[in-house]
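In: Coordinates for the following, if possible.
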Amino acid sequence: MLFKSLFKTGLTTLVVAAGLLSSAAFAHTDEYLDTVVGPNGGQLRMAGAYHFELLLVKDAKAGAASAVKLYLLDHANNPQPAKEAKATVLIVSGKQKAKADLTLAQANLLSGSADYTAAEDLKAVVNVTIKTEHGEVTEQAKFTPFKPVPAKAEHEHEHGDAHEHGHEHAEDSKHTHEDGHEKGHQH
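Out: This is a model prediction of the structure:
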């Protein structure tokens, strides 16, 4: 009886953990991150061990250099040191292309400028090379910072049960309590 109880507890823990892990993995998709405003007001993307947050000028017009900012964050959106990092950003909108080399501006901020026009079709590809204790690592992320984003509530509705843990109990979902009575377990 003790073994059966421990087995059920272990199995339930495993199922719940698997559900949490799948929810965590889902949380880092571009679709999900599009519903989250970065801590500095920019668009977030996952890149390896990092979240990159890109900020472009919302009213940028061709013919003048506009700011390009990239924040390095961890997966909880806490600042990560950018001291040993360098980045390039390729910005494409229609037939217009621009490139920016970003350098350290603050502890977790790389910045530079480029000649671009803020438009819904603008796409940016960021390549960041970071020195770590294991050597240099290059991470890439793709952004669409001016593309309209669905509201978070609509996003959750589209995916329905994707955020639930979806654990199921075995056919024998009765538990024996200290008084010897079995009670059904409902969800």
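In: C-alpha only now, for contacts and for neighbours.
Out: Noted.
In: which outside residues touch stretch 129-138?
Out: In this structure, residues lying in contact with stretch 129-138 by C-alpha atoms under 8 Å, 6 or more residues apart in numbering are 82, 84-87, 127-128, 139.
In: how about a cut-off of 6 Å?
Out: For stretch 129-138, contacts defined as C-alpha atoms under 6 Å, 6 or more residues apart in numbering pick out 84-86, 128.
In: same thing with stretch 49-65?
Out: For stretch 49-65, the surrounding residues in contact (C-alpha under 6 Å, 6+ apart) are 42-45, 68-75, 113-118.
In: Proceed likewise with the subsequent sequence, for comparison:
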Amino acid sequence: MKLLATLILLPSLSWAHGEDKPGPHGGHIQMPGAFHTELIVGKDQSAHIYLLDMNFENPTTQNSEVKVTAKNNKAEVKYTCSVMDGNHFHCIPDGKVPAKTTLIVQATREKAIGNEAVYKLPLKPFKETSKKSEGHHHH
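Out: Predicted coordinates:
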């Protein structure tokens, strides 16, 4: 029985990387490899993706690439990504993205290839910790 208790505790360790807190640009963080991906989904369902280092800093697009696919059990929508503002990728869906879907981000940061970062849409709003949210409108 001891072994079972240990296994149940393991998933909570995955929260140690700050995925439950907004990233430096207010997006959702995943850690697919030796870097972090930060995702912000726009109202138009486009995705802004920052490739950050281990300290959540230095977003880069050099020697980097992002492939994004929205997938649910009915459909798959690919995104077309391009560099925006020289520091992140802006990815536009090639079709209508279902409201409830999984966004799969395959990122390479400075030639470091990451695993798939999987984001569930719609993204969960962050729990407000200290101050009340200002200017966040939910439609």
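In: what do we get in the first structure for E76 of the second structure?
Out: Aligned counterpart of E76 of the second structure in the first structure: K97 (TM-score structural alignment).
In: Now its match: which helix or strand?
Out: Using DSSP states H and E, K97 of the first structure sits within strand 96-106.
In: returning to that earlier point: in CSV: the contacts of stretch 129-138 of the first structure, plus secondary structure and neighbour count.
Out: Output for the contacts of stretch 129-138 of the first structure, formatted as CSV (DSSP: H, G, I helix; E, B strand; the rest coil; neighbours: other C-alpha atoms under 10 Å):
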residue, secondary structure, neighbour count
E84, coil, 12
A85, strand, 21
K86, strand, 18
V128, strand, 22
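In: Pick out the residue nearest the middle of the first structure.
Out: Centrality entry for the first structure: nearest residue to the mean C-alpha point is H28, 3.3 Å, by C-alpha atoms, centre = their mean.
In: rewinding a little: quick one: the strand holding K97 of the first structure to chain centroid distance?
Out: Mean-position distance between strand 96-106 of the first structure and its chain equals 22 Å (C-alpha atoms, centre = their mean, to the nearest Å).
In: Counting by contacts, list what it packs against.
Out: Packing contacts for strand 96-106 of the first structure, counted by 3 or more C-alpha pairs under 6 Å, 6 or more residues apart in numbering; DSSP states H and E, involve strand 85-93, strand 109-115.
In: and the direction of it versus that of strand 109-115, what angle?
Out: Between strand 96-106 of the first structure and strand 109-115, the angle comes out at 150 degrees (axes from the mean of the first three to the mean of the last three C-alpha atoms, to 10 degrees).
In: buried residues in strand 96-106 of the first structure?
Out: For strand 96-106 of the first structure, a neighbour-count test (16 or more other C-alpha atoms under 10 Å) marks 97-104 as buried.
In: now do stretch 85-93 of the second structure
Out: Neighbour count says stretch 85-93 of the second structure has 87-93 buried, by 16+ other C-alpha under 10 Å.
In: Of these, which is the nearest to N72 of the second structure?
Out: Proximity of those to N72 of the second structure (C-alpha to C-alpha) peaks at P93, which lies at 14.2 Å.
In: Nearest residue to that closest one in space, ignoring adjacent ones along the chain?
Out: Excluding the flanking residues, the one nearest P93 of the second structure by C-alpha to C-alpha, 6 or more residues apart in numbering is Y79, at 4.1 Å.
In: Tell me who's in contact with the one you found.
Out: 68-69, 91-94.
In: Please apply the same query to G33 of the second structure.
Out: G33 of the second structure touches G114, counting by C-alpha under 6 Å, 6+ apart.
In: how near is the residue mapped onto it from the first structure to L73 of the first structure?
Out: Counting by TM-score structural alignment, G33 of the second structure corresponds to G48 in the first structure. Distance from G48 of the first structure to L73 of the first structure, counting by C-alpha to C-alpha, to the nearest Å: 11 Å.
In: ditto for E182 of the first structure
Out: Distance of E182 of the first structure to L73 of the first structure, given as C-alpha to C-alpha: 50 Å.
In: Pick out whichever of those two has more residues nearby.
Out: L73 (25 against 12; other C-alpha atoms under 10 Å).
In: What separation do you get for that one and L2 of the first structure?
Out: Separation of L73 of the first structure from L2 of the first structure (C-alpha to C-alpha) stands at 46 Å.
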